[in-house]
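Colleague: From the sequence below, what's the structure:
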Amino acid sequence: MGAVDRYLQEQHIDRYAFLPFSACRILQPHKLRNCGEVKTVLLLLTPYYDGDAADRNLSLYAVPRDYHLFFRELFAGLREAFALDHPGASFHAFADSSPIDEVDAAAKAGLGLFGDNRMLIEERYGPFVFIGEVLTDADIPCESGEVRECEHCGRCACSHEVCLSSLTQKKGELSGEEKAALRNHPLVWGCDDCLLACPHAKNVEKTPIPFFKTDKQYRLTHEMLENMDEEAFSSRAYSWRKRETVLRNLSLHGE
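Modeller: I've put the predicted structure just below:
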């Protein structure tokens, strides 16, 4: 077992794999400008689901603290472990804002199914996983597999005329129709409809990662948001759209 394996095991991450960079679909080539020659990608999954609550009004991914904070800490330690296994190799880490199609790459690496909702579906954790990756010039032996797709049952097909998750994140004034759509939506941030409708979302295992099991916030109110100091606010997934956007959504729900 190498340093990377030991480190990821310590971080309770057991779903990871290497993939040839040549097998990746490039979506944002400008983000590769500072990466030099890339030969291999290390893909890893971090499950975040830790149960639900009846009065939840935040998307499940936003219940714990912002997952970008987790990846920041994870990658700092992973960089050191990677250097022990691959001395002198480059290390460029991404999560969410990636130059590659993360779901496609993870599926090719054998980490899960490619869902019709464009989510990766992992066998034990369902669609409730974040994907992170490391791009490196280390030539690590690995192969690309065929993309395995879901059963195409159609249950995740969106029944709304507009993406409600995007609408909760939209800045500025909303139209009358948009306001009505949000009022009829149970969440003030995000949307889980296409995830929860998936048959693979039933009876999933809870995350073993401590970060996603602590400081959870299932419900947000106007008063709670107003009383948050900047440090607490910036630690939540919805903070990137600023307070005004979230306060607007709360007001539409009378929270």
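Colleague: going forward, measure contacts between C-alpha atoms and count neighbours the same way
Modeller: Noted.
Colleague: Show the contacting residues for the closest residue in space to I131 that isn't next to it in sequence.
Modeller: Leaving aside its sequence neighbours, I131 sits nearest to L45 (Cα to Cα, 6 or more residues apart in numbering; 4.8 Å). By Cα atoms under 8 Å, 6 or more residues apart in numbering, L45 lies in contact with 13-16, 111, 129-132.
Colleague: Return the subset of those residues lying in strands.
Modeller: Using DSSP state E, the members of those that fall in strands are 16, 129-132.
Colleague: Of those - the most surrounded one?
Modeller: Neighbour counts for the ones in strands among the contacts of L45 peak at G132, which has 23 neighbours (criterion: other Cα atoms under 10 Å).
Colleague: which residues of the stretch 101-250 of the chain fall in strands?
Modeller: 113-114, 120-121, 129-136 (DSSP state E, counting those that start in this stretch).
Colleague: Of these, which is nearest E73?
Modeller: strand 129-136 (12.3 Å; Cα to Cα).
Colleague: Please look at V41 and L19 and confirm they touch.
Modeller: Yes. If you go by Cα atoms under 8 Å, V41 and L19 touch, sitting 5.2 Å apart.
Colleague: Here is the second sequence; please produce its structure so I can put it next to the first one:
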Amino acid sequence: MTCVTKEEIKEYAYKSGIDIVGFASPDCLFKYRDLLKDRYENGLNCNIEENDIEKRINPYILLEDVKSIVSIAVSYNIVYEADLPKSAYGTVSRTAWGIDYHKVLIDLLEKLRDFILSKCNDAKAVLLVDNNPLLERAIAYNAGIGFYGKNNMLINEKYGSYLFLGEMLLNIYFEPDKKVESKCGSCTRCLKACPGKALIGEYKIDANKCLSYATIKKGYLSDETIKKLGTRIYGCDTCQDVCPFNKTAKRVTKDEFIPRGLKPKHDLREILSLDKKKFQEVFGPTSASWRGKNTIIRNAIIASINSNDKNAIEPLKSLLSCENSYLRGYSAYALSILDGENSLPYIEKAYINEKDEAAKEFMKKAIMMIRGEVFEYNER
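Modeller: Sure, this is the predicted structure:
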């Protein structure tokens, strides 16, 4: 007889605020080796993904005597309606509303681990929330948390796909839960709605085309991506927003995920004017802070272009002399579109003083656009 049962673990988890719990075998990821190899060989993975396949499928690297994986899911489909600002705004994915979910889920996993250790003195546990390269959704799928949607998101029939996932590796054996097969049927709404055309087939994604990835990708983006980003500041929820399962999913009341300093539709001028202190106040407590201030400001510059925000002109002029080179370049590009000839003297002055070649090239493009000249190179 085991020191603690699955039922006891699930009961404690549900009482502590975890919405779904499942159990998977530590060997459940080995079957994805060929899939990952195919993705790498065909260039479908983005540069923030781990390239070492073994690290993505082998939990024994993290816990040598692991016998089970406990998978948890917490819904962030909160009861909340975002206010529409009076000025131009940038949109923030639901994943960054409220307190950073990594902290929330680690806290829940620690409580669950302590409960298990109180029953099992010799138990060993490793807690994971996005802090490792293991295939998190694949673990959840094999633990019966939900099924794979055609958008590659994990979908639970009750809670939909707005789920934060976490895992606990244990050296205690539990019978794995049964997998749930796809219930998407003939629905292709997510494939049709994807603004980046990243969903290149059913259950197949080119991560490099995903706009959620574009919002965290550093440096310059292509002109095509700039247009597609719209007003996105962090993340993209489109493929989930159109999913029928999310239309009927259970809404939850969780104070942790209620937006505070960072709003779902946040004033662009405030973001464009962020200094380090203000960035920490607004973005610091959320999961959107990890890529840093400059990438967020770059996205706000792009959003100001796509929303034709004339109120952004003065903050953009200030950014022409900021410390970051690619923000200087992007500001010049934005001013050429929003302010045209009026900003030409400011851009030309910045161009003369610019030392960074990439930023200088982008400023040159801005100047040529204002003058009506052709600039052929559109990849940044």
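Colleague: so what number do they get for TM-score?
Modeller: The TM-score (TM-score structural alignment, normalised by the length of structure 1) is 0.86; 252 aligned residues with a Cα RMSD of 2.6 Å.
Colleague: Dump the contacts of L45 of structure 1 to a markdown table, plus distance to R155 of structure 1.
Modeller: Below are these laid out as a markdown table (distance: Cα to Cα, whole Å):
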| residue | distance to R155 of structure 1 |
| --- | --- |
| I13 | 29 |
| D14 | 29 |
| R15 | 26 |
| Y16 | 28 |
| L111 | 22 |
| V129 | 19 |
| F130 | 22 |
| I131 | 23 |
| G132 | 27 |
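Colleague: residues in contact with the residue nearest to D83 of structure 2 when sequence neighbours are not counted?
Modeller: Closest residue to D83 of structure 2 apart from its sequence neighbours, by Cα to Cα, 6+ apart: K265 at 7.4 Å. Taking Cα under 8 Å, 6+ apart, we find K265 of structure 2 in contact with 82-85, 89-92.
Colleague: Can you list which of those carry over to structure 1?
Modeller: Here is what carries over to structure 1 from those, by both residues aligned by TM-score structural alignment, their matches' Cα atoms under 8 Å: 84, 90-92.
Colleague: Determine which of the strands of the stretch 101-250 of structure 1 approaches L27 of structure 1 most closely.
Modeller: That would be strand 129-136 among the strands of the stretch 101-250 of structure 1, by Cα to Cα, at 14.4 Å.
Colleague: how close does the closest one sit to structure 2?
Modeller: On superposition with structure 2, the mean distance recorded for strand 129-136 of structure 1 (mean Cα distance after the TM-score superposition for structure 1) is 0.8 Å.
Colleague: tell me, that strand lands on which residues of structure 2?
Modeller: Mapping strand 129-136 of structure 1 onto structure 2 (TM-score structural alignment) gives residues 163-170.
Colleague: ok, now stretch 233-240 of structure 1?
Modeller: The aligned range for stretch 233-240 of structure 1 is 283-290, by TM-score structural alignment.
Colleague: helix, strand or coil for the residue nearest to I131 of structure 1?
Modeller: Using DSSP: H, G, I helix; E, B strand; the rest coil, the structure places L45 of structure 1 in strand.
Colleague: so how far is F164 of structure 2 from the aligned partner of it in structure 2?
Modeller: Alignment note (TM-score structural alignment): L45 of structure 1 maps to A73 of structure 2. A73 of structure 2 sits 5 Å away from F164 of structure 2, going by Cα to Cα, to the nearest Å.
Colleague: Also L29 of structure 2?
Modeller: Separation of L29 of structure 2 from F164 of structure 2 (Cα to Cα): 19 Å.
Colleague: who's in contact with the spatially most central residue of structure 1?
Modeller: By Cα atoms, centre = their mean, the mean C-alpha position of structure 1 lies nearest to F130, the distance being 3.3 Å. F130 of structure 1 is in contact with 45-48, 95-96, counting by Cα under 8 Å, 6+ apart.
Colleague: I'd like those as JSON lines, with distance to G115 of structure 1 appended.
Modeller: Formatted as JSON lines, the contacts of F130 of structure 1 follow (distance: Cα to Cα, whole Å):
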{"residue": "L45", "distance to G115 of structure 1": "15"}
{"residue": "T46", "distance to G115 of structure 1": "17"}
{"residue": "P47", "distance to G115 of structure 1": "16"}
{"residue": "Y48", "distance to G115 of structure 1": "18"}
{"residue": "A95", "distance to G115 of structure 1": "19"}
{"residue": "D96", "distance to G115 of structure 1": "17"}
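Colleague: Across to structure 2, which of the residues you listed hold up?
Modeller: Shared with structure 2, among these: 45-48 (both residues aligned by TM-score structural alignment, their matches' Cα under 8 Å).
Colleague: List buried members of those residues by neighbour count.
Modeller: Buried members of those, counted by 16 or more other Cα atoms under 10 Å: 45-48.
Colleague: In structure 1, what range does the helix ranked longest in structure 2 match?
Modeller: In structure 2, with assignment by DSSP state H, the single longest helix is helix 101-119. Per TM-score structural alignment, the counterpart of helix 101-119 of structure 2 in structure 1 is residues 67-85.
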